[in-house]
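S.K.: Mind looking at a prediction? Sequence and model below.
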Amino acid sequence: MSVVSPVLDQIDANLDASLERLFALLRIQSISTDPAYAGQCRNAAQWLVDDLTSIGFEASVRDTSGHPMVVAHHDGPEGSPHVLFYGHYDVQPVDPLELWTDDPFAPSLKEVEPGRKVIFGRGASDDKGQLMLFVEACRAWKQVHGSLPCKITLLFEGEEESGSPSLKPFLEANADELKADFALVCDTGMWDRTTPSIDTSLRGLVGEEITIKAANRDLHSGMYGGAAANPIRILTKILGAVHDDTGRVTIPGFYDGVEETPSQIKQSWDALGQTVEGFLGPIGLSELSGEKGRSLLELVWARPTAEFNGINGGYTGKGFKTVIAAEASAKVSFRLVHKQDPDKIRAAFRKFVEERIPGDCSVEFLRHGGSPAIQLAYDSPVITKAKAALSDEWDKPAVLTGSGGSIPIVGDFRTFLGMESLLVGFALADDCIHSPNEKYDLNSFHKGQRSWARILAALTA
């Protein structure tokens, strides 16, 4: 019998009790963005400390300038790896409350179709359910073997849903304590209900807001039209020049550091069977809009983008007003891949804009964050072992996927702690995270615990 087999049996026996523990955590209204819930955030942190202490971790609530962190340590066998597991205990606001079927902080288990039960409640998927999977896997290891297979540090954040303002200072101040061989990040999902996945890439992000100013006041378009600069026209002309007719970004140097995805990886993505119709159809679209000649998954996982997220200028109220606005603004975001440099992208965009501003007009820029992309080695030993462990647990082999979004903590771990991350989670696309009626499949909750137990065994074999 393998060392992990009795642990898996213990997880099965613990399922009902583990569900009750999750429900207890879900009842705590740890909404980080609303100061009215600061006490609840601290209650959630203390609940986790008490639970971790009960299974032998040295755990503590660590104060920050905002909501507290939870840090816990447990020794492992001599020479075993040291892993840092990250999750967050804070949750999104529940508005609009009237769209919830039940009280968002009164978790429940319901059968939504024959043989499929789901856990309803705010935080069930994002991220309390996910982080408790790992805690329950550790609990079962301790109950069976009296020890853990490796040295484990836990870091649970309380501000992920409000921008993580305290995280970077905390990582810098506690780098020596938190540094491990690699990090485990659970804030991700599965490819589908029966196919586990490992994210091997995360797109980076650059956010910019530009404001073009012309006349010193709004102008009558009959009196000044044709003679005075119109900042809306200037702005839209600039934005229209950002892409060419093939969908490529025209900003000089934009593609510096962009690499081609290996052909075998693209073939594995094609084998997943994602279609344009299946992806765009539910949102009422039917045609790809990005670079010509690229597949759907390549566009959302491995290619950079420039998108316009908001535009404002002139009169936008009801009715009509013949005015030439004094200024116009736009919010622009860039998703980055591979080795693109956020600072260089920002500088190149600003130069691109400045070169197109008339001499009697001006432009102002407002920075809205920036982070590099994360690209993990597809043949990493850690990924290879985790993939095999996941494939042993689920009905289908695990797949290596990418993420079109960003998880800044992964970059922070690399920057401040010098660690790469393994990104494994068991959320599903229909979990309604950040929305009313958030849920987490019971199957994800159960097999996710078993999966982490298998991964710990594989990483320490």
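M.R.: Cool, got the structure. Numbering: from 1, shown residues only.
S.K.: From here on, just use CA atoms for contacts and neighbour counts.
M.R.: Will do.
S.K.: for this structure, what spans make up the helices?
M.R.: 5-26, 38-54, 128-145, 167-173, 175-178, 221-224, 231-240, 263-270, 276-280, 296-301, 342-354, 381-393, 408-417, 442-459 (DSSP state H).
S.K.: Dump these to CSV, plus mean neighbour count and distance to residue 434.
M.R.: Shown next, in CSV, are the helices of the chain (neighbours: other C-alpha atoms under 10 Å; distance: least, C-alpha to C-alpha, whole Å):
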stretch, mean neighbour count, distance to residue 434
helix 5-26, 18, 15
helix 38-54, 20, 17
helix 128-145, 23, 13
helix 167-173, 16, 21
helix 175-178, 15, 29
helix 221-224, 12, 43
helix 231-240, 18, 30
helix 263-270, 13, 27
helix 276-280, 14, 20
helix 296-301, 20, 21
helix 342-354, 17, 27
helix 381-393, 19, 27
helix 408-417, 19, 18
helix 442-459, 23, 18
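S.K.: Distance to residue 250 for these - can I get that in a markdown table?
M.R.: Output for the helices of the chain, formatted as a markdown table (distance: least, C-alpha to C-alpha, whole Å):
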| stretch | distance to residue 250 |
| --- | --- |
| helix 5-26 | 47 |
| helix 38-54 | 45 |
| helix 128-145 | 41 |
| helix 167-173 | 34 |
| helix 175-178 | 40 |
| helix 221-224 | 32 |
| helix 231-240 | 10 |
| helix 263-270 | 25 |
| helix 276-280 | 25 |
| helix 296-301 | 17 |
| helix 342-354 | 9 |
| helix 381-393 | 36 |
| helix 408-417 | 27 |
| helix 442-459 | 43 |
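S.K.: which one of those helices lies closest to residue 99?
M.R.: The stretch from the helices of the chain with the least distance to residue 99 (C-alpha to C-alpha) is helix 5-26; that distance is 18.6 Å.
S.K.: picking up where we left off before, out of the helices of the chain, nearest to residue 61?
M.R.: Once these are compared by C-alpha to C-alpha, helix 38-54 is nearest, at 6.4 Å.
S.K.: Would you pull up how far that closest one lies from the middle of the chain?
M.R.: 23 Å (C-alpha atoms, centre = their mean, to the nearest Å).
S.K.: Next up, a structure to set beside the first:
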Amino acid sequence: MTHPALPAVLERLDQDLDAGLERLFHLLRFPSISTDPAYKGDCAAAAEWLAGELSGLGFDAQVRPTPGHAMVVAHGDALAEEGADGPSLLFYGHYDVQPVDPLNLWDDEPFDPKIDTLPDGRRVIRARGAADDKGQLMTFVEACRAWVAVHGKLPARVSILFEGEEESGSPNLVPFLKANAQELSKDIALICDTGMFAPGKPGITTMLRGLVGEQITVKAANRDLHSGMYGSAAANPIRVLAKILASLHDDQGRVQIPGFYDDVDELPEEIRAQWQALPFSAQEFLGEVGLSHPAGEQDRSALEMIWSRPTCEFNGISGGYEGEGFKTVIPAQAFAKVSCRLVSRQDPEKIRASLRAFVEAQLPPDCTVEWHPHGGAGATVMDFSKPSFEAAREALSAEWETEAAFIGSGGSIPVAGHFQSLLDMPSMLIGFGLDDDRIHSPNEKYDLESFRKGARAWARILAKLAEKG
């Protein structure tokens, strides 16, 4: 059954939209650029303002110092309604923003927010941080505000963590989580720093790929050689490396490293059906970058390729003379940068060892290889069979009046992995950003509909999670 207060909460959010926008605009005016020490005071001011807003709602909110920018931690234990037996929740967002350079490409001042109307009629919030991540985190704050205003309580047990260093690599996040693990560990984390699948089509990201990288350097002679005097007789590292790289995939796009797929789980049929129902065209997706044909495993859909299948890609290759004109040499060495995106239960160190063994087994006489590792993190996969995940999906579907889906992400969102590995806490990644929000770029925006319906969606999610228990 629907929480009896929910209709009034949703009505309150609509009535309070202008005031909510002004609160967001106040936060957007802080130039909280975490990468630039000149803005340290502005980051601190943004954190203090957020803590004050949460305290005003009844949260026990504090600004917690770190060696860098502060964390904002708030607990709503006193706000949870009596008998709230749904999962305890930790909501995460970040209040720091990217630098605004180049400033001359902005149509208006980056920290003077305004409402713009796009050529297609959409109204958008224009400012640095509007989508990444201030507009997103404020949708949750506004949902909590409406619940407290109407009901006096929250339907669930809610804590909040706002970080101030996400845009500068989160150097203090892991130590902070470790030091405060008992306090911050809840049943579920809610992460807003993400987006919808498409306009009007919400989703919950439940799969994030991991990554392992290597720079492979193949060496042969002790110096570059004249190709006329040594050609054919001397091992050529470029030819050796090119042959090895070519052997990493078969003609169907399948990776040939032994054991590469051993820990890759097949996609559940219900999730495959959800993905097939999404408004996605591989031709349109690739057409935007001047391509037309999916180049991965040919027995998989394009969405499977980028969300649920592992990859082995070449990110750079070099060797020999690369300047203007021509120099006939056999180089002493050649190198390539290779990265593998990981899924399911793939172990990055196991994949690294298998890649190295695969390459070393193919080295001819007189050739050696040097390795320079880069990164190593496993995939993050949420157990979306839990009732709480389906409850959140139902709430999103109700607000957007379309079937929400459990979706994947080709990249990584490190905080979700940290929550899982350090706090043993699964994450629901639910956000309302769009691909055209221009995050990290001039003229960043956030759709007004994303802000309004995002807040309403969070209000519904809180009610639905409490209902499902």
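M.R.: Good, I have the coordinates. Note that this is a predicted model, so its numbers are computed, not measured.
S.K.: TM-score for the pair, please.
M.R.: Superposed pair, TM-score by TM-score structural alignment, normalised by the length of structure 1: 0.94. Supporting alignment: 461 aligned residues with a C-alpha RMSD of 2.0 Å.
S.K.: Indicate which one of the helices of structure 1 is closest to residue 97 of structure 1.
M.R.: Short answer: helix 5-26, nearest of those by C-alpha to C-alpha, at 16.4 Å.
S.K.: equivalent range in structure 2 for that closest one?
M.R.: The alignment of helix 5-26 of structure 1 onto structure 2 (TM-score structural alignment) spans residues 7-28.
S.K.: can you list contacts of that stretch?
M.R.: Applying C-alpha atoms under 8 Å, 6 or more residues apart in numbering, the contact partners of stretch 7-28 of structure 2 are 46, 49, 111-113, 127-130, 134-135, 138, 142-143, 146-147, 150-151, 452, 455-456, 459.
S.K.: Equivalent analysis for stretch 350-359 of structure 2, please.
M.R.: So stretch 350-359 of structure 2 is contacted by 212-214, 244, 257-260 (C-alpha under 8 Å, 6+ apart).
S.K.: Which part of structure 1 matches that stretch?
M.R.: Stretch 350-359 of structure 2 maps onto residues 344-353 of structure 1, going by TM-score structural alignment.
S.K.: for stretch 253-266 of structure 2, same thing?
M.R.: So stretch 253-266 of structure 2 sits over residues 247-260 in structure 1, by TM-score structural alignment.
S.K.: Looking at structure 2, which residue reaches furthest from the middle?
M.R.: Residue farthest from the centre of structure 2, counting by C-alpha atoms, centre = their mean, is residue 229 at 52.8 Å.
S.K.: Could you find the counterpart of residue 424 of structure 1 in structure 2?
M.R.: Per TM-score structural alignment, residue 424 of structure 1 is aligned with residue 430.
S.K.: ok, now which ones touch residue 228 of structure 1?
M.R.: Residue 228 of structure 1 touches residue 215, counting by C-alpha under 8 Å, 6+ apart.
S.K.: aligned partner of it in structure 2?
M.R.: Match for residue 228 of structure 1 (TM-score structural alignment): residue 234.
S.K.: For residue 328 of structure 2, see how far away its match is.
M.R.: 14 Å (C-alpha to C-alpha, to the nearest Å).
S.K.: And residue 363 of structure 2, by the same measure?
M.R.: Distance from residue 363 of structure 2 to residue 328 of structure 2, by C-alpha to C-alpha: 24 Å.
S.K.: More neighbours: those two, which one.
M.R.: Applying other C-alpha atoms under 10 Å to residue 363 of structure 2 and residue 328 shows that residue 363 carries more neighbours, namely 17 against 13.
S.K.: Isn't that one up against residue 239?
M.R.: No. In this structure, residue 363 of structure 2 is not within contact of residue 239 by C-alpha atoms under 8 Å, at 11.1 Å.
S.K.: residue nearest the centroid of structure 2?
M.R.: Mean-position check on structure 2, C-alpha atoms, centre = their mean. Result residue 413 at 3.5 Å.
S.K.: Run through the residues that contact that residue.
M.R.: residue 208.
S.K.: give me that answer again for 10 Å
M.R.: 191, 193-194, 207-210, 379-380, 429 (C-alpha atoms under 10 Å, 6 or more residues apart in numbering).
S.K.: Any chance of these in CSV with distance to residue 71 of structure 2 as columns?
M.R.: Formatted as CSV, those follow (distance: C-alpha to C-alpha, whole Å):
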residue, distance to residue 71 of structure 2
191, 15
193, 16
194, 20
207, 26
208, 25
209, 27
210, 26
379, 26
380, 24
429, 20
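S.K.: Narrow the residues you listed to just the buried residues.
M.R.: Buried subset of the contacts of residue 413 of structure 2 (neighbour count, 16 or more other C-alpha atoms under 10 Å): 191, 193-194, 207-210, 379-380, 429.
S.K.: Looking at those, which are in strands?
M.R.: 191, 207-208, 210, 380, 429 (DSSP state E).
S.K.: Now for these: which two are most distant?
M.R.: 191 and 210 (17.8 Å).
S.K.: I'd like the distance between residue 258 of structure 2 and residue 216 of structure 2.
M.R.: 18 Å.
S.K.: Pick out whichever of these two has more residues nearby.
M.R.: The residue with more neighbours, out of residue 258 of structure 2 and residue 216, is residue 216; 20 against 12, by other C-alpha under 10 Å.
S.K.: From what I see, that one and residue 369 are in contact.
M.R.: Yes. Using C-alpha atoms under 10 Å, residue 216 of structure 2 is in contact with residue 369, at 6.8 Å.
S.K.: overlap in contacts of those two?
M.R.: In contact with both residue 216 of structure 2 and residue 369: 241, 334-335, 356, 359, using C-alpha under 10 Å, 6+ apart.
S.K.: Next, the distance between the ends of stretch 310-323 of structure 2.
M.R.: The first-to-last residue distance of stretch 310-323 of structure 2 comes to 35 Å (C-alpha to C-alpha).
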